[in-house]
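>>> Need the 3D shape of this:
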Amino acid sequence: MTAMTPRRSEPDLSYLLDHTGHVLRTRMAAELGEIGLTARMHCVLVHALEEERTQAQLAEIGDMDKTTMVVTVDALEKAGLAERRPSSTDRRARIIAVTEAGARVAAESRRIVDGVHAAALGSLPEEEREVLVRALGRLADDHLKTPVEGAGTARRARQKN
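Model prediction:
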């Protein structure tokens, strides 16, 4: 550090959130990969199981562009885990339906994701776990809820469901 380097007056929250989020995502990707899924495939499966949803709705939930969503659903179909079907409420719309095999895989992927999250929180002293989750939830629902649009805007984070 040189004498010209400005002194930091606040913790580097951007680094802390970005780094821990990145490591959490890599751990999740590694574990989901063991059952042949990506995080996007997991997202589509679990949210398609919750209720009848179109490909566009699932893309919005998972923060995927149309091309990425098509590739993800194609992979799920090829694996026999989901299929495109006509909507029961709108004949013009097509929904992503999870197969029985897909439902079993989604249950396993949910256990994996919950386990990764539990391991991360379990590394903290018990009294800090709820405080961290509550504080992050408050930031996500209030001060850091809406991204600022502008030149060079960073990629949008996955939306809370």
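
>>> When you work out contacts or count neighbours from here on, use the C-alpha atoms and nothing else.
Fine.

>>> so R27 touches V116, yeah?
Yes: assessed by C-alpha atoms under 8 Å, R27 is found in contact with V116 at 7.2 Å.

>>> Just the buried residues of the longest helix along the chain, please?
Ranked by residue count under DSSP state H, the longest helix found in the chain is helix 100-122. Counting neighbours by 16 or more other C-alpha atoms under 10 Å, one finds that the buried residues in helix 100-122 are G102, A103, V105, A106, S109, R110, I112, V113, V116, L121.

>>> what's the next secondary structure element after it?
Going down the chain from helix 100-122, the next helix or strand is helix 126-141, by DSSP states H and E.

>>> quick one: that next one to helix 100-122, angle?
Using axes from the mean of the first three to the mean of the last three C-alpha atoms, to 10 degrees, the direction of helix 126-141 lies 120 degrees away from that of helix 100-122.

>>> And this one, please, so the two structures can be compared:
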Amino acid sequence: MTLPGDAPHPGDELFWLLRRTLHTMRRDVRERVDLSPARHRLLRTAARNPEPQRQTALAAALDIVPRSVTSLVDDLEAAGLVERLPDPTDRRATLVAVTGEGRAVLAEADRQRRRHAEELLARLEPGEQAELLRLLHRLVDDADPC
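So this is what the prediction gives:
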């Protein structure tokens, strides 16, 4: 905690600035695509796999409890972005597959995210952009995976 008169801690400032940047990017994408961050993460995770996935596999990949995946899949299914399919290897299980509409929404979200990132980076000179990216890579590439 920073007290009045104390200099901000660099780690706190880094966290706040990165969080604020990502928040504005997510908000911008959400306003244009109407997809909450949680639904976006689930949709992206499901789309990365070429085959439909069980909800338990999606929950594990997202590091959330399976019941949370159920409500997210319900919402995405109601929006026509995913569909549930019977699991051919287990009659009791269902698989989640991304629909064509879901892939189109992800593609639009990607376009919006790239556009917003380009707008942010445009505030910097080309050398500053390269330096920012170099420094962020240095922080991330050497870090343990989350």
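
>>> Fetch the TM-score of the aligned pair.
In this superposition the chains share a TM-score of 0.72, using TM-score structural alignment, normalised by the length of the second structure; 140 aligned residues with a C-alpha RMSD of 2.9 Å.

>>> in the strand or helix carrying E77 of the second structure, what counts as buried?
Secondary structure from DSSP H and E places E77 of the second structure in helix 66-78. Of the residues in helix 66-78 of the second structure, V69, L72, V73, L76, E77 count as buried by neighbour count, 16+ other C-alpha under 10 Å.

>>> Now do that helix: which elements does it pack against?
In terms of contacts (3 or more C-alpha pairs under 8 Å, 6 or more residues apart in numbering; DSSP states H and E), helix 66-78 of the second structure is packed against helix 37-48, helix 55-62, strand 82-87.

>>> tell me what the longest helix of the first structure is packed against?
If contacts are counted by 3+ C-alpha pairs under 8 Å, 6+ apart, helix 100-122 of the first structure sits against helix 13-33, helix 39-50.

>>> Which among those is found nearest to P6 of the first structure?
P6 of the first structure lies closest to helix 13-33 among those, at 16.7 Å (C-alpha to C-alpha).

>>> how close does the closest one sit to the second structure?
Its match in the second structure and helix 13-33 of the first structure itself, once the structures are fitted together, sit a mean 2.6 Å apart by mean C-alpha distance after the TM-score superposition for the first structure.

>>> Mind listing what's buried along stretch 77-90 of the first structure?
Buried residues in stretch 77-90 of the first structure, counting neighbours by 16+ other C-alpha under 10 Å, are found at E77, L81, A82, E83, R84, S87.

>>> Can you verify my assumption that E77 of the first structure contacts E83?
Yes: taking C-alpha under 8 Å as the definition, E77 of the first structure is a contact partner of E83 at 5.3 Å.

>>> before we move on, the earlier item: tell me which of the helices and strands packed on helix 100-122 of the first structure is the most buried.
Ranked by mean neighbour count, these are led by helix 39-50 with a mean of 20 (mean count of other C-alpha atoms under 10 Å).
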